[in-house]
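Undergrad: Dropping the sequence and predicted coords here.
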Amino acid sequence: MIRASVVGATGYAGAELVRILSGHPEVRLSMLTSHQYAGQLFSDVFPAFFQRVALPLEEFDTRKLAECSDVVFMALPHSMPMTMVPELLQGGCRVVDLSADFRFSDPFAYEVAYEPHRAPELCRHAVYGLSEIFREKITGASLVGNPGCYPTCILLPLLPLATPGWLDLSRVICDAKSGVSGAGRGVSLATHFCEIAQAFKAYKVGEHRHRPEIVNVLEMVTGEKSRLTFVPHLVPAIRGMLATTYVSLREEKSEAELRERLRDAYRGNDFIRILPENSFPDLSHVRGTNCCDIGLRVDRESGMLILISAIDNLVKGAAGQAVQNMNIMWRLEETMGLGALPPVV
């Protein structure tokens, strides 16, 4: 059995990790940490786990985590994991970090988007955890930087079409929408029920920190300079993410050719679903799952390819992909513990 611990277990991503890992046939939950709720049972904070997860919530303790864990999931805001991960690795743990701290191999790129990095030597050691794209590197990794939710949703449809040079990456436009859980569990006016229940708004227009992450991966995989206009929106839903990406084709391709290229690229990948002609993603079809649904349309008038993709931001966009990466690291079936289908209503 894999001994797994979750640091930051009472945030939305952390609690989702606990939910998924508690049903994983090859995992035993060892330790859950929470500074705010230390001393309480996890099921006291989340009563839905009553008689299912009775572990206490503890303060972060590197030594104890290293002794009781084979893998540690870091579900903390950026800037915190970079101070904790070095000692966990030295203690023999493998780490999957859900923050942005180890998503950039170049620490300078991280610093431009975030702040000075306090463990820059580990950035080149970390593997970017976009599971279906970097599977081979993830297998041997001791440190995985789990991708952001927007990058996951946007990169999965783009990369297989960009690598053969079919797309003009000098001008990519992405309009994306996310449910409110993407903002985290902390209380703020912007995510207050009265502020979002009947609202729909753009935020961080042209300056969202996921934009450099997306561009970095596009350029790393294709070797081409990429320019991305990225506008995220907040929709009055709890969870789910839908991205509509517009990009020019370098040469004329039919929708059937593009769809077949995506199917070939993801053949055998159970979580990527390439939808048939005239079918497009719906948030309700991926809710609670680790799936990414992808649809497309070619606008013949403008010559633009329109890619539409949807994920659950807390599962494929965070905790689910983190568990998928753990499965890859231990050479388990990638679907293990992740087979949930969405509720019908």
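TA: Arrived safely.
Undergrad: For the rest of this, base every contact and every neighbour count on C-alpha atoms.
TA: OK.
Undergrad: So which residues of this structure form strands?
TA: 2-7, 27-33, 57-58, 71-74, 94-97, 127-128, 143-145, 167-178, 201-202, 228-234, 241-249, 272-274, 292-299, 304-311 (DSSP state E).
Undergrad: A further structure is provided below for comparison with the first:
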Amino acid sequence: MANSTSPIRVGILGASGYTGAELVRMLLRHPGVEICALTAERQAGKPMAEVFPHLGQFNLPGLVKIEEVAWDKLDAVFCALPHGTTQEVIAGLPRHIKVVDLSADFRLSDPAEYATWYGHEHRAVELQKEVAYGLTEFNRQGVRKARVVANPGCYPTCSLLALLPLLMDEMIEPGGIVIDAKSGVSGAGRDAKQQNLFTEVSEGFNAYGVGHHRHMPEIEQELRLAAGRPVTVSFTPHLVPMNRGMMATIYVRMADGVTADDLRATLTARYESEPFVNVTAAGIAPATRHVRASNQALIGVFPDRTPRGAIIVSVIDNLVKGASGQAIQNMNVMFGLGETTGLEQAPLFP
């Protein structure tokens, strides 16, 4: 087991995907971590250098199947496995291993709601009761005490960081929230899919999951907790022909007497001591290039022309703050490390 002087021995389950590669990239520079196991079912038996040549210069373990992992030699695992496969894997892990799950399998606290949206029964109901939702800025205590953390989805992270403080302080009305969101193609994963071919996505821009995207119940679950009442949002994701990045343009109705400047002031005060969330000055619109390859989130607030209307623009890197970076942030909290450890890199620009 790890102690105050030895590194945390981690495994990455699903290391051949984009989020797995991002975990490796960032953990290689984490002073408190040793990467001891990497799994990939279809790529098992290959060196990491063959799957991701940009990581070839580093002394990494080879890719193996999950059943080949020596669990007694690990303190923590990151699960970057496809949705629907993770519940049984995590339920079967030894109890000494702490887990950060990047799939959607444990994000919904209600197993019945999970079955409704994912088309099959929850396969680890008892374990679900122990899971902490890992939006770090809003659940540090839960993450600190948990053995299993459900890392939020990229769209929920981008949207919730902008909305939660405003609902908690009753600055906006819970009804009528519209989230118009866009993601880079890496958000669809690395598997070969016709709709993700260059000729299918290049020079185009399209909506998907219209009216029924699986991130809807996750967003509404957390907004409901913040508002203290049911919240239904209008959420539409779009695919943008870029590798990485995410933007949520959010339309809200402000409470009586509240202005866009008040919303900005509330968000600024809430995130003043947060290392990874910042609010832009009046009139400055965040862009995905402002956070690229970093664990940063950037939020801007603008008055709308409609009565009591405001527009909030939130951006993150979908692979970092929207996935692997936030996962490392949660691991740091779980093990009592400095929260920014391994995540200090500034955004890449241009």
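TA: Everything's here; your move. Everything quoted here is computed from the prediction, not taken from an experiment.
Undergrad: Report the TM-score for the pair.
TA: Here the TM-score for the pair of chains, by TM-score structural alignment, normalised by the length of structure 1, is 0.97; 343 aligned residues with a C-alpha RMSD of 1.2 Å.
Undergrad: one step back: nearest to residue 255 of structure 1, out of the strands of structure 1?
TA: Checking the strands of structure 1 against residue 255 of structure 1 by C-alpha to C-alpha gives strand 292-299 as the closest, at 6.3 Å.
Undergrad: Can you state the mean residue-to-residue distance of that closest one versus structure 2?
TA: Compared with structure 2 after the fit, strand 292-299 of structure 1 shows a mean deviation of 0.7 Å (mean C-alpha distance after the TM-score superposition for structure 1).
Undergrad: If you count neighbours, what's buried in that strand?
TA: For strand 292-299 of structure 1, the neighbour count (16 or more other C-alpha atoms under 10 Å) marks 292, 293, 294, 295, 296, 297, 298 as buried.
Undergrad: With respect to residue 170 of structure 1, which of the residues you listed is nearest?
TA: The closest of these to residue 170 of structure 1 turns out to be residue 298 (C-alpha to C-alpha; 18.2 Å).
Undergrad: Structure 2: which residue goes with that closest one?
TA: Residue 298 of structure 1 maps onto residue 303 in structure 2 when the alignment is built from TM-score structural alignment.
Undergrad: Please list all residues in contact with the residue nearest to its match when sequence neighbours are not counted.
TA: Nearest residue to residue 303 of structure 2, sequence neighbours excluded (C-alpha to C-alpha, 6 or more residues apart in numbering): residue 310, at 4.5 Å. Neighbour list for residue 310 of structure 2: 251, 252, 253, 254, 260, 301, 302, 303, 304 [criterion: C-alpha atoms under 8 Å, 6 or more residues apart in numbering].
Undergrad: which of the residues you listed map to contacts in structure 1?
TA: Retained in structure 1: 251, 252, 253, 254, 301, 302, 303, 304, out of the contacts of residue 310 of structure 2 (criterion both residues aligned by TM-score structural alignment, their matches' C-alpha atoms under 8 Å).
Undergrad: What distance do you get for the nearest residue in space to the last one that is not next to it in sequence to residue 198 of structure 2?
TA: It refers to residue 304 of structure 2. Setting aside the residues directly before and after it, residue 304 of structure 2 is nearest to residue 310 in space (C-alpha to C-alpha, 6+ apart), at 4.6 Å. To residue 198 of structure 2, residue 310 of structure 2 is 36 Å away according to C-alpha to C-alpha, to the nearest Å.
Undergrad: Check residue 315 of structure 2 too.
TA: 24 Å.
Undergrad: Also residue 232 of structure 2?
TA: 35 Å.
Undergrad: So which of the two has more stuff around it?
TA: A count of neighbours by other C-alpha atoms under 10 Å puts residue 232 above the other of residue 232 of structure 2 and residue 198, at 18 against 11.
Undergrad: where along structure 1 do the helices fall?
TA: 12-22, 42-45, 62-68, 81-90, 107-113, 135-139, 149-162, 193-196, 210-222, 255-265, 283-286, 320-329 (DSSP state H).
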